[in-house]
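Trainee: predicted structure and sequence below. I'll ask about it afterward.
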Amino acid sequence: MTRRTRARAARGASHVGERHVVEVGAVAHGGHCVARLADESGGGRVVFVRHALPGERVEVEVTEGTDGDTFWRADAVAVLSASPDRVQAPCPVAGPGLCGGCDFQHVALTRQRALKAEVVAEQLRRLAGLSVDVTVEAVPGDVDGLRWRTRTRLAHLPDGRTAMRKHRSHDLVPVDDCLIALPSSSSPSESVSAAGRSHTFQVTGDGFWQVHPGAPRVLVETVLAMLRPEPGERVLDLYAGVGLFSAFLADAVGAGRVVAVEGHPGAARDAASNLPCGVRVLQGDVARVLASTLDEPFDLVVLDPPREGARKAVVDRVVDRSPRAVAYVACDPAALARDVATFAAHGYRLDELRAFDLFPMTHHVECVALLTRS
């Protein structure tokens, strides 16, 4: 029996296992598309469908859903009318009821990026009231969307075989070769060349590092191009990790000031080792650090928060420092849109947005946003 990661009390009779034919609607945030049941038993209920594409007619099997739920979840188990963007998944364990690591292996790569762009634009429109044209850019370092993930967490079956988990489940699926994984060295250091400079970063334990090999360079160069740091400026790098942005920002501002704040103790220790002695590294929760110290103006701020975003307390305290510009690096478009709306309430506008396909074959997308005072 599948054990769901989000167990909750049943709200009426279960419909798991039922099959329905649906017309697939728009893509939604999370790696699925929206459909609506049209038959009598469904009553027009919204269903989030995986393994489908907008415009397709498919047969779905309900994977989560009771009478009392506002929406159900389902897998497309048979394609009755296929999209021209549908392709054969390169991985034999990508599909309904199989490995949950990828969302879009059944989608042509260019269409994957277009779908992600639609999601980013929709989140900004719905949560921030902004109409933004979004293009998701390819990043050097993968091969047709495969062999890019430098860090992969594999589970193990009792017989020793490697495995991955099913979508929203603890059940395991044997995986001999994860096609998005890139074999990497065991070296605890990473070297990055960007903007005419090179730095080597120590990354120990479970310290955060971008998993796409092309990500560090493209993100550093994008942040620097957006902020245009000048010698002597004061920079605040929040959720600084092991110091990727701080190192290159310190080069740019020279005799200026760079302060890096990181919550993870191990990453903060790595940052202290990686960064020049002139960069101040503070370890602690970003909101609490900003509430208790650094009560002074900064010219520039870099925000690279976890998936839940920076949230209002941090945005409010960033604005208190009166930066001329903020570069926001976001791995979740909904969190980005919510925080952009909070910045807008303080008079900061979204001036520029770039989106990068750092996670091909999945629904994830990385954005860098430039916010400046109106």
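Mentor: Perfect, thanks for sending it.
Trainee: going by C-alpha atoms from here, please, whenever you check contacts or count neighbours.
Mentor: OK.
Trainee: and the nearest residue to Ala255 once chain neighbours are set aside, how many residues sit next to it?
Mentor: What sits nearest to Ala255 in space, not counting adjacent residues and going by C-alpha to C-alpha, 6 or more residues apart in numbering, is Gly232, at 5.3 Å. Neighbours of Gly232 under the rule other C-alpha atoms under 10 Å: 15.
Trainee: ok, now Arg11?
Mentor: Arg11 has 11 neighbours, counted by other C-alpha under 10 Å.
Trainee: structure two is appended below for comparative analysis:
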Amino acid sequence: MTSRTPTATQPQTGEAGHTGEEAVLDVGPVAHGGHCVARHEGRVVFVRHAIPGEKVRARLTDAGDGAKFWRADVVEVLEASPDRVEHFWRPADSLRAWSHGHPPVGGAEFGHITLARQRSLKADVLAEQLTRLAGFEQVPSVWTGGVEAVGETGDGGTGLGWRTRASFSVTPAGRLGMHAHRSDHIIPVREMPLASEAINALRLWDLDLQGVERVEVAAPANGSRPLVLLAPAPGTKEKRLRAIAADVPAEASVAAFDPLTGQVTQLRGRTWVQESAVGHEYRVTGEGFWQIHRDAPGTLVGAVTEFLEQGDFLHPGAVVADLYAGAGLFTAVLADAVGETGSVLSVEGAPGTSRDARKNLHSAAQVEVAQGRVERVLRQKPRNFDALLLDPPRAGAGKAVVGQLVESQPRAIAYVSCDPASFARDLGYFRRSGWQLTGLRAFDLYPHTHHLETVALLTPGP
């Protein structure tokens, strides 16, 4: 059944099709991206804020007449799953938000589900991607089939307060906010429960941010000085940015940054943060990449080194490479493992982050830091690798890079991924090149979101 009555926020153009209408849906299986699959009048609907098995009333948020599928948000639960709980954050609660005439903020789309069921759903997504995209007939036996909890000791099992980095938008009125999913609509916020106490304590929502389009915050888990990055709107003068910086609490450094070039300009204090992990210190400048869950660095490093050491691919004298190396999180640990008789090639494409890696690794003579595209550097610096480690961005490595990795003929490859779809796609490329999956673990490093992290070990086939 569909209601033809538009709400106050429904677009009034013919191009919107059925957008803004409501439909009663029987919710089917979870899908990659934070949705569940439902059907309405013969059409697939990807519905957010639902749980498989529920019956819901949903608002169609993207429902053009010519679209292959529609999107929707739950506005009322007619038959609830036993795994449904009250959402911990009002701006992200679809039921509350739409009752006030606007969509919920993104970034906590699983907050209405128990943590145990969240992990079960994430495992279902990974399993589906492995069979559909990687070409397995069934879930590979090297994986337990589960997604492992991380950080429960620190958060008391709530899944809150784990983010050491957070990204915000700014409303037209100059207030801190966040975007709704797939929308230009910005909703003001006055807390971020997934963020650490150090980020929330800055109370950036109390500031007048007019002249700024985006705010990035990094607050290292080691308690060192936070960094607030301001992305200015076109035409904003430095004087205005310095006025905003003066209102940021004194315990934080403040800098301006250009999201397109990555250029960072000091406004107060440092333009970088000092991170600590696995016995090493790391300088990370501006927007430079760092794992956002406070326990992610140790968790991922532990999984990678365990896989490589068990297969004797990582040992004193080994020749290894860290690809998409960032500021050198994995590189430093690999350097420890191979010792002075081994070598580590550390490859990062972003110039600023590569400069951080050089600073962080300057005392490790066995490390060579190379800035550039992974496939180009591997062609220019061929070696007899014992192991390659790659931790690519969400888009994955891609066919060309996988081809170059295979051509390098390492004894093993450790693949760290934050996206099950791109990982499964790349795994399919490896398998078609004769490689096999010999180890796989999945971690819940992003509680209350649909994201998960995987660590895989790949070896050449017999």
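Mentor: That came in fine, so what should we check first? None of the values given here were measured: they were computed from a predicted structure.
Trainee: ok so the residue nearest to Ala255 of structure 1 is a strand residue?
Mentor: No. Counting by DSSP: H, G, I helix; E, B strand; the rest coil, Gly232 of structure 1 falls outside a strand, being coil.
Trainee: any idea how far Glu21 of structure 2 lies from Thr9 of structure 2?
Mentor: Glu21 of structure 2 is 11 Å from Thr9 of structure 2, where distance means C-alpha to C-alpha, to the nearest Å.
Trainee: these two: which has the busier surroundings?
Mentor: Glu21 (20 against 11).
Trainee: so the more buried one makes contact with Leu60?
Mentor: Yes. Glu21 of structure 2 is in contact with Leu60 according to C-alpha atoms under 8 Å; the separation is 5.6 Å.
Trainee: now the end-to-end length of stretch 95-108 of structure 1.
Mentor: By C-alpha to C-alpha, one end of stretch 95-108 of structure 1 lies 15 Å from the other end.
Trainee: should've said stretch 45-59 of structure 1
Mentor: So stretch 45-59 of structure 1: terminal residues 15 Å apart, C-alpha to C-alpha.
Trainee: so that stretch corresponds to what in structure 2?
Mentor: Mapped onto structure 2 using TM-score structural alignment, stretch 45-59 of structure 1 covers residues 43-57.
Trainee: corresponding residues in structure 2 for stretch 257-271 of structure 1?
Mentor: The aligned range for stretch 257-271 of structure 1 in structure 2 is 343-357, by TM-score structural alignment.
Trainee: buried stuff in that stretch?
Mentor: 343-350, 352-357 (16 or more other C-alpha atoms under 10 Å).
Trainee: what do you get for stretch 389-404 of structure 2?
Mentor: So, applying 16+ other C-alpha under 10 Å, buried residues of stretch 389-404 of structure 2: Leu389, Leu390, Asp391, Pro392, Gly396, Ala397, Val401, Val402, Gly403.
Trainee: center of structure 1 - which residue?
Mentor: Cys331 (2.8 Å; C-alpha atoms, centre = their mean).
Trainee: tell me the counterpart of it in structure 2.
Mentor: Match for Cys331 of structure 1 (TM-score structural alignment): Cys418.
Trainee: gap between that match and Ala198 of structure 2?
Mentor: 25 Å.
Trainee: over to Leu267 of structure 2?
Mentor: Note on Leu267 of structure 2: its distance to Ala198 of structure 2, by C-alpha to C-alpha, is 20 Å.
Trainee: next: Ala387 of structure 2.
Mentor: Here the distance between Ala387 of structure 2 and Ala198 of structure 2 works out to 38 Å (C-alpha to C-alpha).
Trainee: again, but for Gly342 of structure 2
Mentor: 39 Å.
Trainee: ditto for Leu121 of structure 2
Mentor: With C-alpha to C-alpha as the criterion, Leu121 of structure 2 and Ala198 of structure 2 are 30 Å apart.
Trainee: between these two, which has more neighbouring residues?
Mentor: The residue with more neighbours, out of Leu121 of structure 2 and Ala198, is Leu121; 25 against 22, by other C-alpha under 10 Å.
Trainee: so the more buried one sits against Val30, correct?
Mentor: Yes. Applying C-alpha under 8 Å as the test, Leu121 of structure 2 and Val30 come out as touching, 6.5 Å apart.
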